[in-house]
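A.B. asks: here is a sequence with its predicted model. Questions after.
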Amino acid sequence: MDQRWMDAVFLHWRIPEAAAARFMPPGVVPDEFDGSAWVGLIGFRMQGAGLGTGPPVPYFGTFNEINVRLYSREPDGTRGVVFLSLDASRLAVVLAARAAGIPYVWSRSRFRAAHEGSPSTGYSVRRFRHGARSDFAVEPAFDDVATADPLSVHLTARFGLHTRFHGRTLYVPNTHAPWPLYRARLTVFEDNLVAAAGITLSSAPESVLFSPGVRTQFGRPRMLT
């Protein structure tokens, strides 16, 4: 699948390794940085998703996505993402992804674009069932590039995902150019998606980043032995 991930907002918190370990699929462990596991709340605009080299899928290939994720590592060092939830407004996409073992949730979401009156960019989301919601926005500092920062690279340079599929662990590779990253200031934050996923937060995010986006492509999955 080819697609673009645009206007990405990355919020990350340091959490104990044990808090992340209970969500890891068999065969992978939390990928730590600076002695801690990390949980992320990420929002972006999916644009032009399509199968293979074909054209983008009309309507269903473009939507907002807000996900809660952890970071994983295989014994050979292969790194990935473990999604706790992914909120999207396209019901057909949600149903198809859930059939493949990806924990999508049907939600109503809105993209908050920066404009002359407000430099903040962000996302708001509310789930149709059970009412969990999130509202967050950042003001990017376009003169403060974070690409070379080791923590920022660790949290964003993820080229695959690990997920459970019919009782086994599946790895789906993903390729993209390095994210163009900028540090950002959190201007709006009200969230219970992370708590709904089973992670307790007790502080402000330690890492706040913004990216205009990248083009990305998913490859052929493989089962972990």
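C.D. replies: All right, it came through fine. Just so it is clear, the model here is predicted, and its values are computed rather than measured.

A.B. asks: every contact and neighbour count from this point should use C-alpha atoms.
C.D. replies: Fine.

A.B. asks: remind me, longest helix of this protein?
C.D. replies: Longest helix in the chain by number of residues (criterion: DSSP state H): helix 91-99.

A.B. asks: helices or strands up against that helix?
C.D. replies: With contacts taken as 3 or more C-alpha pairs under 8 Å, 6 or more residues apart in numbering; DSSP states H and E, helix 91-99 sits against strand 104-112.

A.B. asks: how about the strand it packs on: buried residues?
C.D. replies: Neighbour counts over strand 104-112 (16 or more other C-alpha atoms under 10 Å) mark 104-112 as buried.

A.B. asks: what segments of this structure are strands?
C.D. replies: Assigned by DSSP state E, the chain shows strands spanning 2-15, 29-30, 37-50, 63-73, 79-88, 104-112, 121-127, 133-145, 160-165, 168-176, 182-191, 207-218, 222-223.

A.B. asks: dump the ones you listed into CSV; add distance to Ser152 as well.
C.D. replies: As requested, those are exported to CSV (distance: least, C-alpha to C-alpha, whole Å):
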stretch, distance to Ser152
strand 2-15, 10
strand 29-30, 17
strand 37-50, 12
strand 63-73, 13
strand 79-88, 15
strand 104-112, 23
strand 121-127, 19
strand 133-145, 10
strand 160-165, 17
strand 168-176, 16
strand 182-191, 9
strand 207-218, 8
strand 222-223, 27
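
A.B. asks: quick one: closest of the ones you listed to Val94.
C.D. replies: Of all these, strand 104-112 sits nearest to Val94, with 5.2 Å by C-alpha to C-alpha.

A.B. asks: contacts for that closest one?
C.D. replies: With C-alpha atoms under 8 Å, 6 or more residues apart in numbering as the test, strand 104-112 has contacts from 45, 64, 85-91, 94-95, 97-98, 120-128, 137.

A.B. asks: go with 6 Å
C.D. replies: 85-89, 91, 94, 98, 121-128 (C-alpha atoms under 6 Å, 6 or more residues apart in numbering).

A.B. asks: for Tyr182, state which of those is nearest.
C.D. replies: Distance to Tyr182 across those (C-alpha to C-alpha) is lowest for Thr121, with 12.7 Å.

A.B. asks: hmm, the closest one is touching Val138, no?
C.D. replies: Yes - contact criterion C-alpha atoms under 6 Å: Thr121 and Val138 qualify, at 5.4 Å.

A.B. asks: hmm, back to that, how about residues contacting the longest helix of the chain?
C.D. replies: Helix 91-99 is contacted from outside by 104, 106, using C-alpha under 6 Å, 6+ apart.

A.B. asks: kindly recompute the last result at 7 Å.
C.D. replies: Outside helix 91-99, the residues within contact range by C-alpha atoms under 7 Å, 6 or more residues apart in numbering are 60, 88, 104-106.

A.B. asks: what about versus this one:
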Amino acid sequence: MKKEIQDIISYKKHRPWEMPNRHWFWYQEWNDVLFLHYQIQEKDLRKLVPDFLELDSFEGSYFVSVVAFTMNQIHIRNTFPIGYFSNFHEVNLRTYVKNKNKPGVYFLSIEAEKLIPTVMAKLLSGLPYEHSNIVRSPNFYYMNGKRSQIKIDFTVGNKNENLKGIDLWLTERYCLYKDNSKNQIPLEVHHKPWDLYHCELKNLEIKYQKFNEYLDFNHPSLYHYSPGVKVIAWNQN
């Protein structure tokens, strides 16, 4: 594990700013990741994001993304992963923001598979985790939550060797902001660049009760698959 973490830390030429000058706090892996990206009107997105955060855009376009993946090996520095608590499926709904000109992500929703890890993640991270029924296989994702339903069938194609600016803008994000106007310091993360693959959506059925009026979740503007990344993260100061 120490060798893996040193490998992550030593690869930093792609970062948009320097890593925090203190010890990392979390290790985790985001594996078998499906990104679904949707354009949204600025006026609609502004209703969903706290006023202290600036909306980030790519060439004047604003986006919200569904990100479905499996969390593995999560543990705090100087501890070790514990199977039930360290490995679970997760789906988040995120958008793209800036604060003091530092780009990051803001979560509109986070849903996770296992009840106790969900509660622990919410308490330790301060992020909006909720428990949901999530089932997945290599090319299938199903989620049934209190206010959301997701069913995705997909196949993975070749690696995308010609990433465009929008691909990098949507995926290479190295901090996240919480819904806390009194503490606007972001949570910092670091990992190697994403390897992104083409994929084909065979079936897509997504409903978010709170957000359906703003987005047609069954028709993404862009989508990617990634085998995943190994991640270190820092707590807020």
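C.D. replies: Noted; the coordinates are in hand. This is a predicted model, so every value here is computed, not measured.

A.B. asks: to which residue of the second structure is Phe23 of the first structure aligned?
C.D. replies: With TM-score structural alignment as the criterion, Phe23 of the first structure lines up with Leu48 in the second structure.

A.B. asks: what does Phe210 of the first structure give?
C.D. replies: With TM-score structural alignment as the criterion, Phe210 of the first structure lines up with Tyr225 in the second structure.

A.B. asks: which ones are touching its match?
C.D. replies: 33-35, 156, 196-199 are the contacts of Tyr225 of the second structure under C-alpha under 7 Å, 6+ apart.

A.B. asks: please indicate which of the residues you listed are buried?
C.D. replies: For the contacts of Tyr225 of the second structure, buried by 16+ other C-alpha under 10 Å: 33-35, 156, 196-197, 199.

A.B. asks: save those residues as JSON lines, and put in distance to Ser148 of the second structure too.
C.D. replies: Formatted as JSON lines, these follow (distance: C-alpha to C-alpha, whole Å):
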{"residue": "Val33", "distance to Ser148 of the second structure": "19"}
{"residue": "Leu34", "distance to Ser148 of the second structure": "17"}
{"residue": "Phe35", "distance to Ser148 of the second structure": "17"}
{"residue": "Val156", "distance to Ser148 of the second structure": "25"}
{"residue": "Leu196", "distance to Ser148 of the second structure": "26"}
{"residue": "Tyr197", "distance to Ser148 of the second structure": "26"}
{"residue": "Cys199", "distance to Ser148 of the second structure": "23"}
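
A.B. asks: what's around Pro220 of the second structure, how many residues?
C.D. replies: For Pro220 of the second structure, the neighbour count with other C-alpha atoms under 10 Å is 17.

A.B. asks: what sits against the closest residue to it other than its chain neighbours?
C.D. replies: Leaving aside its chain neighbours, Pro220 of the second structure sits nearest to Tyr38 (5.0 Å; criterion: C-alpha to C-alpha, 6 or more residues apart in numbering). By C-alpha under 7 Å, 6+ apart, the contact list for Tyr38 of the second structure reads 63-65, 220-222.

A.B. asks: aligned partner of Tyr38 of the second structure in the first structure?
C.D. replies: Mapped onto the first structure by TM-score structural alignment, Tyr38 of the second structure lines up with Trp13.

A.B. asks: relative to strand 79-88, how tilted is the longest helix of the first structure?
C.D. replies: On the basis of axes from the mean of the first three to the mean of the last three C-alpha atoms, to 10 degrees, helix 91-99 of the first structure is oriented at 140 degrees to strand 79-88.

A.B. asks: gap between helix 91-99 of the first structure and the chain center?
C.D. replies: Here helix 91-99 of the first structure is found 17 Å from its chain centre; the criterion is C-alpha atoms, centre = their mean, to the nearest Å.

A.B. asks: ok, now stretch 67-87 of the first structure?
C.D. replies: Distance, stretch centre to chain centre, for stretch 67-87 of the first structure: 9 Å (C-alpha atoms, centre = their mean).

A.B. asks: that stretch: end-to-end distance?
C.D. replies: Stretch 67-87 of the first structure has an end-to-end distance of 6 Å (C-alpha to C-alpha, to the nearest Å).

A.B. asks: list the contacts of it.
C.D. replies: 20, 27-31, 38-43, 65-66, 103-107, 158-163, 194, 197.

A.B. asks: give the contact list for the nearest residue to Gln39 of the second structure once chain neighbours are set aside.
C.D. replies: Closest residue to Gln39 of the second structure in three dimensions, ignoring its sequence neighbours and counting by C-alpha to C-alpha, 6+ apart: Phe63, at 4.5 Å. Phe63 of the second structure is in contact with 37-40, 95-96, counting by C-alpha under 7 Å, 6+ apart.

A.B. asks: translate Phe63 of the second structure into the numbering of the first structure.
C.D. replies: Aligned against the first structure by TM-score structural alignment, Phe63 of the second structure finds its counterpart in Trp38.

A.B. asks: can you tell me how far its match is from Arg127 of the first structure?
C.D. replies: 24 Å.

A.B. asks: tell me which of the contacts of strand 104-112 of the first structure is nearest to Thr169 of the first structure?
C.D. replies: Among the contacts of strand 104-112 of the first structure, Arg98 lies closest to Thr169 of the first structure (C-alpha to C-alpha), at 15.0 Å.

A.B. asks: what residue of the second structure matches up with that closest one?
C.D. replies: Looks like Arg98 of the first structure aligns to Lys122 there (TM-score structural alignment).

A.B. asks: what about its match, neighbour count?
C.D. replies: Lys122 of the second structure has 15 neighbours, counted by other C-alpha under 10 Å.

A.B. asks: ditto for the one 5 residues further on
C.D. replies: By the other C-alpha under 10 Å criterion, the neighbourhood of Leu127 of the second structure contains 18 residues.

A.B. asks: what about it, distance to Glu111 of the second structure?
C.D. replies: To Glu111 of the second structure, Leu127 of the second structure is 10 Å away according to C-alpha to C-alpha.

A.B. asks: repeat that for Phe80 of the second structure.
C.D. replies: 24 Å.

A.B. asks: and Ile74 of the second structure, by the same measure?
C.D. replies: In terms of C-alpha to C-alpha, Ile74 of the second structure sits 16 Å off from Glu111 of the second structure.

A.B. asks: all set now, cheers.
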